[in-house]
Every structure is written in structure tokens, then in C-alpha cells.
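A.B. asks: predicted model and sequence below, questions to follow.
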Amino acid sequence: MNPLDPAGIFISFEGGDGVGKSTQSRLLGEWLREVTGRVVVWTREPGGTDLGRVLRQEVLHGDDMDPRTEALLYAADRAHHVATVVRPALERGDVVITDRYLDSSVAYQAGGRSLAADEVERLSLWAVEDLLPHLTILLDLDPTVGAARLTDAPDRLERAGDEFHLRTRQAFLDRSAQDPARWLVLDASGTQEDIHDAIRAAVVTRLGDALGVADGASLGEREVG
């Protein structure tokens, strides 16, 4: 059972590097703020808290580490993030949008690395006390195309190689197929505008009643009643 407070709405974005998660999650947040009037909390993992920013530096830009250490650091970041940012926002009735959540750990540390998927998932669920998003949006893209979009110097995970990123992509797709009620899979090779439109339409279809957004709502429209 998912112990979500019904007052808040929780949405996560997942996918490989360079697929547009940060851009699309922010665009969705801006739109939802406008059409619902709710407070929208945009955050990310790792790095959504002061502690998380320290851990982000270590796991993405620090020395190489073994897969178990990596998984435990991500779980520590996630536990603190949920306890101090995500749950309080949901309890207030806010909309929380996160750029990555626990599905990234299963895809990267199990699919990409050598750890067992069920072990990584149990660790992640324990860290967040079983909190799952209402909706998880997977932006799917060939990893080589995503890598070509990156402009900054690659971090530890971005340098892991093509095979690693192909395994990670497949792990995301496998997870989405197992729980279609939670996941929305979109082709991330389209234009920014087309992807944003598809996300908005899916959010209205799946969460419109909870958000108070009328079916077919477009930018600037808000249900009145």
C-alpha cells in the first residue's frame, strides 16, 4: 500500500542522462503552479537538500567507489530528502516534482551495476518508508543520443560506458512495464514543446481530479467551480 497523504501530489521524472528531465520537470511545475494555484516544490536526487548536495558531489564527482557504497549513499540522500522536503510538502497539500527518485537507484545500481534489483529496491523503499509517486514519467532515449546532448564535463556515471547506459535504459523500461498504472513512458527524441504537451495531457488524464484541473486544460486555464 502506498502511504501517500491524499492532500499532496507526488510526481517523479526518470530516464538516462541528457533526456531532458530537468527541463521537462520544471516546465511541468510552472504549468501546474499556474493552472492549479498550488505550491509546487521542484527538487532533485541527489542534491535536493544541503546534505544531499554534499553527497551529490561525492557520488558524482568524487573518487570511484564500489556499488554497495554507492547504493548506500544514494539511499542516505533519499531518506533525508523525503523526511525533510518531500513528506512535509505532501502533508501541506503541495505538488512535489522530483528529478529522479528511487527508480533511478534500481536502474543504475542494479541494472547498470552488479547489485540485485530486489536488494536495491528494498533498501530504497526502507529509506523512504514505502513512499512512491502518484506518477513517474520516464523520458526514454537512446543513450548515445542523450550523451551527445550533454555540455558539461561528464560525471562518474556519465563516464560509465555505453554498455552500462544501455543496461540502465533497459532496466527503466522493464520497471515501467511492471507497473503501467504508475509509469508514463514518452519518447524523448521529440521537440521540447511536443514532449511538454504530452506530459501535460497525461497529467490531466491521470491526476486531473486530484489536482482540480479540467480535462483538456491548456496553459493558463484553471477549473472553476
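C.D. replies: On my side now, so go ahead.
A.B. asks: only C-alpha atoms from now on, for both contacts and neighbour counts.
C.D. replies: Will do.
A.B. asks: doesn't V41 belong to a helix?
C.D. replies: No: read with DSSP: H, G, I helix; E, B strand; the rest coil, V41 is strand and lies in no helix.
A.B. asks: contacting residues for the nearest residue to it once chain neighbours are set aside?
C.D. replies: Excluding the flanking residues, the one nearest V41 by C-alpha to C-alpha, 6 or more residues apart in numbering is V96, at 4.8 Å. Taking C-alpha atoms under 8 Å, 6 or more residues apart in numbering, we find V96 in contact with G8, I9, F10, I11, V40, V41, W42, T43, V86, A89, L90.
A.B. asks: ok, then the element right after the helix or strand where V54 lies?
C.D. replies: Counting by DSSP states H and E, the element that carries V54 is helix 50-61. On the C-terminal side of helix 50-61, the closest following helix or strand by DSSP H and E is helix 67-81.
A.B. asks: included below, for side-by-side comparison, is a second structure:
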Amino acid sequence: MKKGKFITIDGVEGAGKSTQISFICDYLQAKGINVILTREPGGTDLGEKIRELLLSTKTKSMHSDSELLLMFAARNEHIHEKIIPALERGDWVLSDRFTDASYAYQGGGRGLDAERIEQLEQWVLQDFTPDMTLLLDIPVEQGMSRVESRGKKDRIELEAMDFFERVRQAYIARSEKYPERIKLIDSSRTKEHTSAQIEQILASL
């Protein structure tokens, strides 16, 4: 039985996740909550090795199914080795991306059938789900201009603009399907404006 809360933060490239993750950690710690920060793919030794495979530009080609399976392999390790033990200790866990990203990137972006993703989700997660997902939304063009300013891109960030348009629409569709869990946040304005929206939502937890 989990005692802590599990929060995930997601969104298209350049939505401002890193900035808001820092804000969320500071906000929760100020309330005396111990926060474990993690990420997907990654979060464990094995997960970080899989992340390197998935995001390295040296990985020239990868079948979409292989990409999806690697994501869920890393996720399985992540849940059992890091997330659940932390929640059982009473810590709160904040993950930079989680399963919604598979529906957005491999489902929306790559065009994989959502039913196949659901089968893997059921196998790996069973009934385990985040308490809340903060979905940062920004127009793709604006987000990608932020990515450009960061410099070197990873394998996913090198995809075409229409790929990210499909990713964004898949995320929005997820937020409409699960409005109680997924909170859609406008991150197209200032970081302060985004943080103010997040603070209001976190207060409900």
C-alpha cells in the first residue's frame, strides 16, 4: 500500500518541464515533503542504459515496436526498483515523463496502435497509476524554438515538426479522456504564469 503521492510531469519538447520540476520540488519541500525526483526513460541503472540507447543520435534506426518495448522495459524496472519502494516509505515521487509519453510519442508520433500500448501498460503497471499528471502544453513551433536555443538535439528531438504536432494532439486527447488525473497547463507564457497554475493544482493534493 503506497503512503506517498506519485506525480508525473509531461509535455512536448520545449514545454518547460525542467524549470517547473525545480519549482515543484521547492514547493513540496517547503511543506516538509520528501520528494524523490526521477525520469523516464531512466531512473535506474538499467533504465539509464536504455535511455542512452533510445536517445543517442548514434542509434541510427530503430523499429517503432522496439522503441516501445524498450520504453516499457525501462518503465518496469523503474516502477519496481524506485517508484513503489519510495511511495511505500511515504516519500512523494515526481517523474519527468511516464506512461502518457508512450501514448503520445509511440502512439501519436509513431502511429502505433493504442491497444498495443494498453496491453503493455496492463502487463507492466496493472492498476498502478499516478495520483496526478501535470501536462504542460505549448504550440509545437514555440516549443521547438526553445529546443533549438538549447543546442544539440537527441534522437527524438531530431524528428520533423509534424511528428511533434501528432504528439501534442495525442497528449491533449489523453487529458480529455482522463481529466481527473491529467491537468492541462498552458506553458506558452512566462514560467511564473505556468508555476502559478501548477501551485493551484498541487494545493488540491
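C.D. replies: It's in. This one's a predicted model, so the numbers in the text were calculated from it and none came from an experiment.
A.B. asks: sorry, back to before: what's the match for the residue nearest to V41 of structure 1 in structure 2?
C.D. replies: When structure 2 is aligned by TM-score structural alignment, V96 of structure 1 is paired with V93.
A.B. asks: only the buried residues of the longest helix along structure 2, if you could.
C.D. replies: In structure 2, taking DSSP state H as the definition, the longest helix is helix 161-177. Neighbour-count burial for helix 161-177 of structure 2 flags F163, F164, E165, R166, V167, R168, Q169, A170, Y171, I172, R174, S175 (criterion: 16 or more other C-alpha atoms under 10 Å).
A.B. asks: can you tell me which residue in structure 1 aligns to I79 of structure 2?
C.D. replies: Using TM-score structural alignment, the partner of I79 of structure 2 in structure 1 is V82.
A.B. asks: now its match. Nearest residue, chain neighbours left out?
C.D. replies: V82 of structure 1's closest residue in space is V128 (C-alpha to C-alpha, 6+ apart), at 6.2 Å.
A.B. asks: tally of neighbours for that neighbour?
C.D. replies: Neighbours of V128 of structure 1 under the rule other C-alpha atoms under 10 Å: 20.
A.B. asks: residues contacting it?
C.D. replies: Counted by C-alpha under 8 Å, 6+ apart, V128 of structure 1 has contacts R78, A79, V82, A83.
A.B. asks: and the helices in structure 1?
C.D. replies: 21-36, 50-61, 67-81, 87-92, 102-105, 117-128, 143-149, 162-178, 192-211.
A.B. asks: quick one, which of these is nearest to I137 of structure 1?
C.D. replies: I137 of structure 1 lies closest to helix 192-211 among these, at 8.0 Å (C-alpha to C-alpha).
A.B. asks: just checking, what packs against the closest one?
C.D. replies: Counting contacts by 3 or more C-alpha pairs under 8 Å, 6 or more residues apart in numbering; DSSP states H and E, helix 192-211 of structure 1 is packed against helix 21-36, strand 183-187.
A.B. asks: now these as TSV including mean neighbour count and distance to L102 of structure 1?
C.D. replies: Listed next are those as TSV, based on neighbours: other C-alpha atoms under 10 Å; distance: least, C-alpha to C-alpha, whole Å:
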stretch	mean neighbour count	distance to L102 of structure 1
helix 21-36	19	15
strand 183-187	18	13
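A.B. asks: how many residues are close by R156 of structure 1?
C.D. replies: Counted with other C-alpha under 10 Å, the neighbours of R156 of structure 1 add up to 15.
A.B. asks: spatially nearest residue to it (excluding sequence neighbours)?
C.D. replies: Counting by C-alpha to C-alpha, 6+ apart, R156 of structure 1 lies nearest to L60, which is 5.1 Å off, once chain neighbours are set aside.
A.B. asks: E81 of structure 2 too?
C.D. replies: T44 (7.2 Å).
A.B. asks: fine by me, we can end here.
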